[in-house]
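J.: Below are the sequence and a predicted model for it; my questions follow.
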Amino acid sequence: MWWVPLRTARLVAHILRGNHITQRQNKRDPARQAELVRAWHEKVLWILNIEIHVRGSLPENAPQLWVSNHISWLDIPLLGSLAPHAVFVSKQEVRSWPVIGNLAAAAGTLFMQRGSGSEGARPAIAEGLLSGRHIVIFPEGTTTDGHKVKRFHARLFQTAIDCRASVRPIAIRYRLPDGRLARSAAYIDNDHILGSIGRILATRRLIAEVYLLETIDTHEPTTRNQLAELAQQRISQAIHPSIKRQTDTNP
């Protein structure tokens, strides 16, 4: 695996670059800072040799609630590379992850304490939507290996209804070049962030597929449970037909 030392060196240098971006954020125009963070995310994927396939159109200017299945910490740079003004809602432990936590905070991520529910995040999500931002949530509340989409928790969908913002379901899948699901990308169970990074560094090539699915209009009378169920169904339908029922733990 000759590529591992080279990628590691590049990643370390890029981490130092990320620290510089976060340390000087208050000295930059917010739009410039957001674009620097987006570009940083994009280069992380390049360093790790992750080929990105995006299906569907990029988001319109109107604010949207992005809802995605959740597989890995890679989901953050993956979705963060698509639009400079996307704001994430994530679990509190992400804040302590090396570099990614600092960059997420610099980009405006809303961190939620485990078990605290959604009440603390809802006002901030509403403020973000009303100010024209795209808010990204992972409504499964946990990560999976990508084989299936777990039930979506509906509470945060209420904010989209209250703000009359559309919901954009987004499906994510990581696979190997031969089509098998890339188990090496998943960050689940008792994984440690450094072990996960090492596993991805050792995987020669990964393909990340992002399906930007049809938006769901919240202007019509609907409930948060209906929204959550419809978004989950669309994401499941997007990824399930193309998933082979075998996984890979080796590069």
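T.: Great, that's in hand.

J.: CA atoms for contacts and neighbours, from now on please.
T.: Fine.

J.: So residue 118 is in contact with residue 156, correct?
T.: Yes - counting by CA atoms under 8 Å, residue 156 is a contact partner of residue 118 at 6.4 Å.

J.: neighbour count winner among the two?
T.: The neighbour comparison of residue 118 against residue 156 (other CA atoms under 10 Å) goes to residue 156, with 24 against 15.

J.: how far away is that one from residue 168?
T.: As judged by CA to CA, to the nearest Å, residue 156 and residue 168 stand 14 Å apart.

J.: Who are the contact partners of residue 3?
T.: Each residue near residue 3 by CA atoms under 8 Å, 6 or more residues apart in numbering is listed here: 202, 204.

J.: For stretch 149-156, buried residues please.
T.: 149, 150, 152, 153, 154, 156 (16 or more other CA atoms under 10 Å).

J.: hang on, I meant stretch 208-221
T.: 208, 209, 210, 211, 212, 213, 215, 216, 217, 218.

J.: And for stretch 230-248?
T.: 231, 232, 235, 236, 238, 239, 243, 247.

J.: Quickly check the buried residues of stretch 208-221 for the two that are furthest apart.
T.: Greatest spatial distance in the buried residues of stretch 208-221: 208 and 218, 29.1 Å, computed using CA to CA.

J.: So which of the buried residues of stretch 230-248 belong to strands?
T.: Members of these lying in strands (criterion: DSSP state E): residue 247.

J.: hmm, back to that, farthest pair within the buried residues of stretch 149-156?
T.: Applying CA to CA across those, the maximum distance is between 149 and 156, 17.4 Å.

J.: Residue 79 - that's part of a strand, no?
T.: No - judged by DSSP: H, G, I helix; E, B strand; the rest coil, residue 79 forms no part of a strand; its state is helix.

J.: can you count the residues close to it?
T.: The burial count for residue 79: 22, using other CA under 10 Å.

J.: ok, it to residue 172 distance?
T.: From residue 79 over to residue 172 the distance is 9 Å, taken as CA to CA.

J.: Same check on residue 99?
T.: Relative to residue 172, and taking CA to CA, residue 99 is found at 23 Å.

J.: More neighbours: the two, which one.
T.: The residue with more neighbours, out of residue 99 and residue 172, is residue 172; 23 against 18, by other CA under 10 Å.

J.: One more to weigh against that first structure:
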Amino acid sequence: MAAAWQSQDAPVRTDPIGPLGWALVVLRGAILGVVTFGCLGLLLLVRLVERPLCGVNRPVTPHITQFVCRAAFRILGIRHSVRGTPMREGGAVVANHASWLDIFALNAPQRIYFVSKDEVRDWPGIGWLARATGTVFIARKSREAGVQARLFETRMAAGHRLLFFPEGTSTDGRRVLPFKTSLFQAFMTEPLRAELHVQPVTVIYHAPEGADPRFYGWWGDMDFGSHLLKVLARPRQGAVEIVFHPPVEARDFNDRKALARHCETRVRGAFPV
């Protein structure tokens, strides 16, 4: 995983949270917590039956995750819209990365499993949630490509769509960083390359009226807690737009660099000028 991206321009200081903001923090936070952790408990109970019966297949629990992600935007008051169509095939989805909100934004319109750096597995709280929802943990090293490819084959054979953030870090939501090609090497190994579909997806955040255009971006040394409070406290929220580009087949590209370049071009091309 690359080091956190740093902007040349420091984030605009956020005004102190007032009484209305704190009321929204308590109200939205409580509802979001109940929905998230209540459904997580339900997911774990269902998984007790689903796992021995279905193994790596998850015919039920992804619907619970998707429900939580859709509900999150209603609770927060953030408008969520979609352009294009999620692919039906199992395969890889690659998207730009701007915020922790991406997890909700990308899960809401489709049933997917995130691919994350291996260290996240041991993070307090977040690692546990990631494991429960079927996240795939990998070491982002070229020499691990063969092992990763076999892991991807197993999951995709079960019809899973695995979502990657090829930038390797989150940004301020106003740009797309160059895609790292090491992840794409796993897509080019046989037999995965022969049948793998890859769909580029662009995540575009629109800040609340009057707010810093980078309002939803999460980067640099920002801590999760203060960023979450800022979002919860905002009376009038902005929006997030998910753009699904046509999927491509890995076998149509000569190498990982060509595939990465194509996906990066599509993702960047949907950003507002």
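T.: Arrived safely, thanks for sending. Note that the structure is predicted; figures quoted are calculated from it, not measured.

J.: before we move on, back to that, among the buried residues of stretch 230-248 of structure 1, which pair sits farthest apart?
T.: Across those (CA to CA), the longest gap, 25.2 Å, separates 231 and 247.

J.: about what we covered before: tabulate the buried residues of stretch 230-248 of structure 1 in TSV, adding columns for distance to residue 83 of structure 1.
T.: Formatted as TSV, those follow (distance: CA to CA, whole Å):
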residue	distance to residue 83 of structure 1
231	21
232	22
235	20
236	23
238	21
239	22
243	27
247	30
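
J.: From the buried residues of stretch 230-248 of structure 1, pick the one nearest residue 11 of structure 1.
T.: Nearest member of those to residue 11 of structure 1, counting by CA to CA, is residue 247, at 26.3 Å.

J.: A helix includes residue 92 of structure 2, no?
T.: No - applying three-state DSSP, one finds residue 92 of structure 2 to be strand, outside a helix.

J.: Would you check that it makes contact with residue 166?
T.: No - contact between residue 92 of structure 2 and residue 166 fails when scored by CA under 8 Å: they sit 11.4 Å apart.

J.: higher neighbour count, these two?
T.: residue 92 (26 against 22).

J.: do you know how far the alignment partner in structure 1 of the more buried one is from residue 162 of structure 1?
T.: Aligning on TM-score structural alignment places residue 92 of structure 2 opposite residue 65 in structure 1. Going from residue 65 of structure 1 to residue 162 of structure 1 by CA to CA gives 12 Å.

J.: By residue count, tell me the biggest strand in structure 1.
T.: Secondary structure of structure 1 read by DSSP E shows that its longest strand is strand 166-175.

J.: host element of residue 162 of structure 2?
T.: Here residue 162 of structure 2, judged by DSSP states H and E, is contained in strand 161-164.

J.: ok, now residue 128 of structure 1?
T.: For residue 128 of structure 1, the host element (DSSP H and E) is helix 122-130.

J.: Hmm, residue 42 and residue 81 of structure 1 touching each other?
T.: Yes - if you go by CA under 8 Å, residue 81 of structure 1 and residue 42 touch, sitting 5.0 Å apart.

J.: which residues are contacting the strand holding residue 162 of structure 2?
T.: By CA under 8 Å, 6+ apart, the list of residues contacting strand 161-164 of structure 2 from outside reads 89-95, 111-116, 152, 156.

J.: By how much does that strand deviate from structure 1 on average?
T.: Here the mean offset of strand 161-164 of structure 2 against structure 1 after fitting is 0.5 Å, by mean CA distance after the TM-score superposition for structure 1.

J.: In structure 1, what stretch matches that strand?
T.: Under TM-score structural alignment, the match for strand 161-164 of structure 2 is residues 134-137.

J.: Residue 201 of structure 2 -> structure 1?
T.: Alignment note (TM-score structural alignment): residue 201 of structure 2 maps to residue 170 of structure 1.

J.: Report the secondary structure state of the aligned residue in structure 1 for residue 225 of structure 2.
T.: Using TM-score structural alignment, the partner of residue 225 of structure 2 in structure 1 is residue 194. Classification of residue 194 of structure 1 by three-state DSSP places it in helix.

J.: surely residue 101 of structure 1 meets residue 95?
T.: Yes - here residue 101 of structure 1 reaches residue 95: they are 4.2 Å apart, a contact under CA under 8 Å.

J.: where do the strands sit along the stretch 1-150 of structure 1?
T.: With strands called from DSSP state E, counting those that start in this stretch, the stretch 1-150 of structure 1 shows them at 50-55, 64-68, 86-91, 110-112, 134-137.

J.: Out of these, which is closest to residue 177 of structure 1?
T.: Of all the strands of the stretch 1-150 of structure 1, strand 50-55 comes closest under CA to CA, at 9.7 Å.

J.: counterpart of the closest one in structure 2, which residues?
T.: Alignment of strand 50-55 of structure 1 against structure 2: residues 78-83, by TM-score structural alignment.

J.: what's the spacing between that stretch and its chain's center?
T.: Here stretch 78-83 of structure 2 is found 15 Å from its chain centre; the criterion is CA atoms, centre = their mean, to the nearest Å.

J.: And for that stretch, what's in contact with it?
T.: Counting by CA under 8 Å, 6+ apart, 73, 105, 109, 237, 238, 239, 240, 241, 242, 243, 244 sit against stretch 78-83 of structure 2.

J.: same thing with stretch 111-128 of structure 2?
T.: For stretch 111-128 of structure 2, the surrounding residues in contact (CA under 8 Å, 6+ apart) are 1, 62-63, 66, 130-131, 133-140, 160-165.

J.: Just give me the neighbour total for residue 206 of structure 2.
T.: Residues within reach of residue 206 of structure 2, counting by other CA under 10 Å, total 20.

J.: Over to residue 47 of structure 1?
T.: 16.

J.: Which residues are in contact with it?
T.: Counting by CA under 8 Å, 6+ apart, residue 47 of structure 1 has contacts 7, 10, 11.

J.: I'd say the first one and residue 48 touch.
T.: The one in question is residue 7 of structure 1. Yes - taking contacts as CA under 8 Å, residue 7 of structure 1 lies within contact range of residue 48: 6.7 Å.

J.: For those two, list the residues in contact with both.
T.: Overlap of the contact sets of residue 7 of structure 1 and residue 48 (by CA under 8 Å, 6+ apart) consists of residue 201.
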